[in-house]
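**Student:** just coords:
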């Protein structure tokens, strides 16, 4: 209960800076974002982060798609990419994990509210398949009634320590395939059925 109260307070007070960043106070009618860049002095620093993480990921993909003359715009599906990024956010912020340390790795049971469970069911088995490409460990993802169980084990003591150090969230973030995966989704390609 205390964690939930803390999260609500953090969301409420965390929203103020975001609202301040997105406020268009000072804009006059007809003024657009492009006009701001024209008024910046050459000595002012240029921002590199275009905003919230999912927005930044989509903006980066748009930039790549626009720069590629081979982009098939009839297949581009940025709504699917957005849905995947929402799943990623739910996985990180909405998932509750019960981890069991095993002598040779860990077993994690991940659950949450209905939307989070749906995201877990889409993401964990697909990511487990990516994890399984690493020969240093064995990976098993099992759908359960109220979530997903992920078990990662190894016979190598150094790898066991790595698995246990990474835990569920570290394992879900490892294997650097995410950017290529996002570009595949945006291009309308089947990227492990997300």
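**Tutor:** Looks like it arrived, so ask away. These figures come from a predicted structure and were not determined experimentally.

**Student:** For the rest of this, base every contact and every neighbour count on C-alpha atoms.
**Tutor:** OK.

**Student:** quick one: the lengthiest helix in the chain to chain centroid distance?
**Tutor:** Here the longest helix in the chain is taken by residue count, with DSSP state H as the criterion, and it is helix 2-22. In this view, helix 2-22 has its centroid 20 Å away from the chain centroid, taken as C-alpha atoms, centre = their mean, to the nearest Å.

**Student:** buried ones in that helix?
**Tutor:** Buried positions in helix 2-22, judged by neighbour count with 16 or more other C-alpha atoms under 10 Å: none.

**Student:** which residues sit against whatever helix or strand comes next after it?
**Tutor:** Along the chain past helix 2-22, the next helix or strand (assigned with DSSP states H and E) turns out to be helix 33-39. For helix 33-39, contacts defined as C-alpha atoms under 8 Å, 6 or more residues apart in numbering pick out no residues.

**Student:** Can you name the next helix or strand after helix 33-39?
**Tutor:** Proceeding C-terminally, helix 33-39 gives way to helix 53-67 as the next helix or strand, assigned by DSSP H and E.

**Student:** can you pull the buried residues of that next one?
**Tutor:** Going by neighbour count (16+ other C-alpha under 10 Å), the buried part of helix 53-67 is 54, 57-58, 61-62, 65.

**Student:** So which elements touch it?
**Tutor:** Counting contacts by 3 or more C-alpha pairs under 8 Å, 6 or more residues apart in numbering; DSSP states H and E, helix 53-67 packs against helix 78-94, helix 178-186.

**Student:** which residues are contacting it?
**Tutor:** Outside helix 53-67, the residues touching it (C-alpha under 8 Å, 6+ apart) are 49-50, 71, 78, 81-82, 85-86, 182-183, 186.

**Student:** quick check: angle from the longest helix of the chain to helix 78-94?
**Tutor:** 140 degrees (axes from the mean of the first three to the mean of the last three C-alpha atoms, to 10 degrees).

**Student:** Would you convert the helices and strands packed on helix 53-67 into a markdown table that also reports distance to residue 17 and mean neighbour count?
**Tutor:** Listed next are those as a markdown table, based on distance: least, C-alpha to C-alpha, whole Å; neighbours: other C-alpha atoms under 10 Å:
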| stretch | distance to residue 17 | mean neighbour count |
| --- | --- | --- |
| helix 78-94 | 19 | 18 |
| helix 178-186 | 28 | 18 |
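
**Student:** Take this one as well and set it beside the first:
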């Protein structure tokens, strides 16, 4: 039995070598210029596939989506477009969601979130929490009350409804993700409109 397995492996060696040669000889420049493989074509089979949908890091993907839409619109007023402002906002989002620390305290009809950070994260927390509270305050039965501190923000969220379980489950980060207004805000920032003013 071992004899047959060894023969099978030896028989495969030329194919493996050819596959390796194909990969190492791949001309990335030709692919980028459209003279190599068609987009989505696999090296081994030549079949059409396009499994990739992610443009890369999420902030890059968000900027790419907006740039493509602006570029496709012949009425885009490029004198008002401000992609750097959008990028700064996306940096704020990243810092808050990855670097901020949160201490949660239950209060009457809600929760108080002491959100703190260091360095650049402090400003990101303040900008994000205060802007989000401004948009979400009064939505449904919820009240958002932010207070700026030296190291971030204390955000108090209360409800007149029986939403304690929901508020507890969401916590600060879940509450920050609510509203489905972020995409519209990103578009406004990129096109030179202040979404908070």
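**Tutor:** Done, it's in. Keep in mind that what you see is a predicted model, and the values were worked out from it rather than measured.

**Student:** What does the TM-score come to for these two?
**Tutor:** Scored by TM-score structural alignment, normalised by the length of structure 1, the superposition of the two chains gives a TM-score of 0.78; 168 aligned residues with a C-alpha RMSD of 2.2 Å.

**Student:** any idea which of the contacts of helix 53-67 of structure 1 is the one closest to residue 18 of structure 1?
**Tutor:** Distances from residue 18 of structure 1 to these, taken as C-alpha to C-alpha, are shortest for residue 50 (12.6 Å).

**Student:** Chain neighbours aside, what residue packs nearest to the alignment partner in structure 2 of that closest one?
**Tutor:** Matched across to structure 2, residue 50 of structure 1 falls on residue 55, judged by TM-score structural alignment. Leaving out its chain neighbours, the residue that sits closest to residue 55 of structure 2 by C-alpha to C-alpha, 6 or more residues apart in numbering is residue 61, at 5.1 Å.

**Student:** Pull up the gap between that neighbour and residue 146 of structure 2, please.
**Tutor:** Distance of residue 61 of structure 2 to residue 146 of structure 2, computed by C-alpha to C-alpha, to the nearest Å: 30 Å.

**Student:** just residue 74 of structure 2 next, same as before
**Tutor:** In this view, residue 74 of structure 2 and residue 146 of structure 2 are 41 Å apart by C-alpha to C-alpha.

**Student:** Would you mind telling me which of those two has the busier surroundings?
**Tutor:** Neighbour tally, residue 74 of structure 2 and residue 146, criterion other C-alpha atoms under 10 Å: the higher count belongs to residue 146, 21 against 8.

**Student:** counterpart of the more buried one in structure 1?
**Tutor:** Going residue by residue (TM-score structural alignment), residue 146 of structure 2 aligns to residue 141.

**Student:** for residue 74 of structure 2, same thing?
**Tutor:** Using TM-score structural alignment to pair residues, one finds that residue 74 of structure 2 aligns to residue 69 in structure 1.

**Student:** Distance-wise, check its match relative to residue 167 of structure 1.
**Tutor:** Residue 69 of structure 1 is 41 Å from residue 167 of structure 1, by C-alpha to C-alpha.

**Student:** likewise residue 102 of structure 1?
**Tutor:** As for residue 102 of structure 1, its distance to residue 167 of structure 1 is 12 Å (criterion: C-alpha to C-alpha).

**Student:** and those two? which has more neighbours close in?
**Tutor:** A direct count of neighbours by other C-alpha under 10 Å for residue 102 of structure 1 and residue 167 places residue 167 higher, at 19 against 13.

**Student:** tell me the contacts of that one?
**Tutor:** For residue 167 of structure 1, counting by C-alpha under 8 Å, 6+ apart, the contacting residues are 99, 106, 108.

**Student:** The last one and residue 144 touch, don't they?
**Tutor:** No: counting by C-alpha atoms under 8 Å, residue 108 of structure 1 sits too far from residue 144 to count as a contact (11.7 Å).

**Student:** between these two, who's got more neighbours?
**Tutor:** The neighbour count for residue 108 of structure 1 versus residue 144, taken as other C-alpha under 10 Å, is higher for residue 108 (20 against 13).

**Student:** Just give me the match in structure 2 for the more buried one.
**Tutor:** Alignment note: residue 108 of structure 1 maps to residue 113 in structure 2; criterion TM-score structural alignment.

**Student:** which SSE is that match in?
**Tutor:** Assigned by DSSP H and E, residue 113 of structure 2 falls within strand 110-116.

**Student:** Report the angle between that strand and helix 83-99.
**Tutor:** Going by the same axes, to 10 degrees, strand 110-116 of structure 2 is angled at 110 degrees with respect to helix 83-99.

**Student:** Can you get me the centre-to-centre distance for the very next helix or strand once past strand 110-116 of structure 2 and its chain?
**Tutor:** Reading on from strand 110-116 of structure 2 to the C-terminus, the next helix or strand found by DSSP H and E is helix 120-136. Centroid displacement of helix 120-136 of structure 2 relative to its chain, using C-alpha atoms, centre = their mean, is 17 Å.

**Student:** buried set for helix 120-136 of structure 2?
**Tutor:** So helix 120-136 of structure 2, judged by 16+ other C-alpha under 10 Å, has buried residues 121-130, 132-133, 136.

**Student:** The helix or strand following it against structure 1, how far on average?
**Tutor:** The C-terminal neighbour of helix 120-136 of structure 2 among helices and strands, as given by DSSP H and E, is strand 142-149. With mean C-alpha distance after the TM-score superposition for structure 1, strand 142-149 of structure 2 departs from structure 1 by a mean of 0.7 Å once superposed.

**Student:** which outside residues touch the next helix-or-strand element following strand 142-149 of structure 2?
**Tutor:** Downstream of strand 142-149 of structure 2, the first helix or strand assigned by DSSP H and E is strand 152-159. Under the contact criterion C-alpha under 8 Å, 6+ apart, strand 152-159 of structure 2 has outside partners 108-117, 122-123, 125-126, 129, 141-148.
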